[in-house]
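A.B. asks: Need a 3D model of the sequence below.
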Amino acid sequence: MLAAQRGLEFGADYWELDVHKVADGTLVVFHDDVLDRTTDISTHPDFSDRRSRRIRDYTWDELQKLDAGSWFITSDPFGTIAAGEMSANDLDLMRGQRIPSLKEALAFSRKHNLPVNVEIKNQAGAADDLSIVGDVVDIVHELNVQDLVLISSFNHDYLAEMKARYPEIPLAVLVENKHPEDIVAYLQRFGCTCYHPDYQMIDVALVSRLMEHGIRVAPYTVNDMDRAVSLASGGCFGIITDYPLSLRQRLSR
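C.D. replies: Prediction:
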């Protein structure tokens, strides 16, 4: 949630988050399938006897015991701490950050009128269980954020379920490594308004072709600002990046 707040302050047009369903059915915002990389679960005394580190094997109450922020200070994954770009206050706020629920995240979007791309993560060990689709939409309706939400996933069965049951909610197909065959027809099959490929997979010609069919392209994860500006200039509707402030500054020149 600290990242969401900073993104808002930095002028991001929207934010992206990843959703998992955990052991008690709660929907939580977390990127990885396992907890080791970005929490203190490996050293937490309450979980020393737990063999599984998969997030889906833990309840909401258990997950709330974990520190999900200090890892960033320790690993400095983008070099921003070493470069002096993080304030002492931000570092203090990172320590003890908790895994948020989807409700908490969508309430933030509603409060600030900030559009949000909700990526439904492929549920490890239960990818064929489509119930997460309805669970996500229930919360979207409960918090009245239909006007702010875009749903995406690498699991296209989730998108097919979404289109069949909730055609009013806009969708984006996520892909990596290769494009679908007959890409326009494939995207139209899901009624997709957006396409989110790895940025290394696209060029201006593809972006223009998709735009002709009313499909907006938002590549991920573009952290080279020269490349980001080039893609934006080439017609990409959105740029998914870890550096919203840097990109906002470049685009404002």
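A.B. asks: Going by C-alpha atoms from here, please, whenever you check contacts or count neighbours.
C.D. replies: OK.
A.B. asks: Burial check on L106, number of neighbours?
C.D. replies: Residues contacting L106 under the criterion other CA atoms under 10 Å number 24.
A.B. asks: That one sits in which helix or strand?
C.D. replies: Secondary structure assignment for L106, by DSSP states H and E: helix 102-112.
A.B. asks: please give me the structure for this one as well, since I'd like to look at both together:
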Amino acid sequence: MTPIPSFAATYPPLPGFDLEGHRGARGLLPENTVPAMLKALELGVTTLEMDAHVSKDGKVLLSHDPFINPAHELLPSGKEVPEEDVEKYVLYQLPYEEIKKFDVGSKYYDRFPEQKLMQTHKPLLEEVVDSSQAYLKKHNLPQVFYNIETKSTPAGDGLFHPEPEEFIDRLMAVLEVKNILPYVIIQSFDVRTLQVLHQKYPQVRTSLLVENKNSLEQNLQELGFTPTVYSPDYELITPALLQAAHNKGIKVIPWTVNSLEEMQKLRRLGVDGLISDYPNLYKQLEKD
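C.D. replies: Predicted coordinates:
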């Protein structure tokens, strides 16, 4: 692995305006894969955004869904995943060596018609970090951040993922070995995982994902502490929300912003960054 620069004991500030590649570059390459992450780096993102799950044998891997998704993933044989068989392919019920055999990039995904098709797999988090760090070094690029979502819900404990404390411990074990904690943000809709993280690893940055219409105060009260980042659906952004968050020293980085017009509008409003499936649009944003 390419080593992180020798600032492991320090926590540098987040980018002034954070350009994040959602699931790497989902609009252009298969989501949550090494090729998608490297494409995002090529396009100049300052943060790689990704989703984490845990396999049956305790490996931390990248995937948004808790199962093999029939919409854009294939069986190891290359055949379609029957909708009625989805429950057979829950990631938390499969060892990683089995998960790795599924093809997650060769099937056309109509939601993202520009996505380049290629045979690829769900990678381990450690593979993503190693590949990304090697790419940065090879191309003499500045260090990026890693924004990692814990994909969990109370109803999914023990079925789709481990309980919050084990989830966080397994995730953090990888990140500590890779020595990248100064460049990590852990995000979640599930306040439980963020609470465990804040209690056990208070130095690590957190981001509260939000899709509800509760006030900032209500959501922070449920969380129980002040996160580094507040990350709502972009349609929930208002000047009042931005002002309230900034008054508390919280950055606001909305998701998932996929048009240049919306990016420009949100930047003018004063958001602190963007999360997009199309990080190729960022270059045009910077020119405007």
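A.B. asks: Which elements pack onto the helix holding L106 of structure 1?
C.D. replies: Using 3 or more CA pairs under 8 Å, 6 or more residues apart in numbering; DSSP states H and E, the elements in contact with helix 102-112 of structure 1 are strand 27-29, helix 131-142.
A.B. asks: got these as a markdown table, with mean neighbour count and distance to V175 of structure 1 columns?
C.D. replies: As requested, these are exported to a markdown table (neighbours: other CA atoms under 10 Å; distance: least, CA to CA, whole Å):
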| stretch | mean neighbour count | distance to V175 of structure 1 |
| --- | --- | --- |
| strand 27-29 | 23 | 20 |
| helix 131-142 | 16 | 19 |
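A.B. asks: now the helices: where do they sit in the stretch 51-200 of structure 1?
C.D. replies: For the stretch 51-200 of structure 1, applying DSSP state H, counting those that start in this stretch gives helices covering 60-63, 70-75, 88-94, 102-112, 131-142, 156-165, 183-189.
A.B. asks: re the thing from before, tabulate the helices and strands packed on helix 102-112 of structure 1 in a markdown table, adding columns for distance to I81 of structure 1.
C.D. replies: Below are these laid out as a markdown table (distance: least, CA to CA, whole Å):
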| stretch | distance to I81 of structure 1 |
| --- | --- |
| strand 27-29 | 24 |
| helix 131-142 | 35 |
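A.B. asks: longest strand anywhere in structure 1?
C.D. replies: Looking across structure 1 with DSSP state E, the single longest strand is strand 15-21.
A.B. asks: Where in structure 2 does that one align, residue-wise?
C.D. replies: Mapped onto structure 2 using TM-score structural alignment, strand 15-21 of structure 1 spans residues 48-54.
A.B. asks: which outside residues touch the matching stretch?
C.D. replies: 20-24, 32, 37, 40-41, 60-64, 66, 91-92, 125, 144-151, 161-162, 167, 275 (CA atoms under 8 Å, 6 or more residues apart in numbering).
A.B. asks: do the same with stretch 150-170 of structure 2
C.D. replies: Identification of contacts with stretch 150-170 of structure 2 by CA under 8 Å, 6+ apart yields 51-55, 58-60, 64, 66, 90-93, 186-190, 192-193, 196-197.
A.B. asks: Only the buried residues of it, if you could.
C.D. replies: For stretch 150-170 of structure 2, burial by neighbour count (16 or more other CA atoms under 10 Å) applies to 150-153, 160-165, 167-168.
A.B. asks: Check the gap between A160 of structure 1 and Q188 of structure 1 for me.
C.D. replies: Going from A160 of structure 1 to Q188 of structure 1 by CA to CA, to the nearest Å gives 11 Å.
A.B. asks: neighbour-wise, which of the two wins?
C.D. replies: Taking neighbours as other CA under 10 Å, A160 of structure 1 and Q188 compare with A160 leading, 18 against 13.
A.B. asks: residue in structure 2 matching the more buried one?
C.D. replies: A160 of structure 1 maps onto Q195 in structure 2, by TM-score structural alignment.
A.B. asks: so P254 of structure 2 makes contact with G270?
C.D. replies: No - using CA atoms under 8 Å, P254 of structure 2 is not in contact with G270, being 11.2 Å away.
A.B. asks: The two - which one has more neighbours?
C.D. replies: Taking other CA under 10 Å, P254 of structure 2 and G270 do not tie; P254 has more neighbours (25 against 17).
A.B. asks: how about the more buried one, what's its match in structure 1?
C.D. replies: Matched by TM-score structural alignment, P254 of structure 2 corresponds to P219 in structure 1.
A.B. asks: right, and its match touches H196 too?
C.D. replies: Yes - applying CA under 8 Å, one finds P219 of structure 1 in contact with H196, separated by 5.1 Å.
A.B. asks: Contacts only, for L231 of structure 1.
C.D. replies: By CA under 8 Å, 6+ apart, L231 of structure 1 lies in contact with 204, 239.
A.B. asks: swap in the one 5 residues further on?
C.D. replies: If a contact means CA under 8 Å, 6+ apart, then C236 of structure 1 has 207, 216-219 as its contacts.
A.B. asks: hmm, back to that, so which of the contacts of stretch 48-54 of structure 2 are in strands?
C.D. replies: Per DSSP E, the subset of the contacts of stretch 48-54 of structure 2 in strands is 20-21, 60-62, 145-150, 275.
A.B. asks: Just name the closest of the residues you listed to D103 of structure 2, please.
C.D. replies: Within these, the smallest distance to D103 of structure 2 is 13.7 Å, found for L62 (CA to CA).
A.B. asks: Could you measure from that closest one over to P35 of structure 2?
C.D. replies: For L62 of structure 2, the distance to P35 of structure 2 - CA to CA - is 13 Å.
A.B. asks: swap in V81 of structure 2?
C.D. replies: 23 Å.
A.B. asks: Also L220 of structure 2?
C.D. replies: L220 of structure 2 is 36 Å from P35 of structure 2, by CA to CA.
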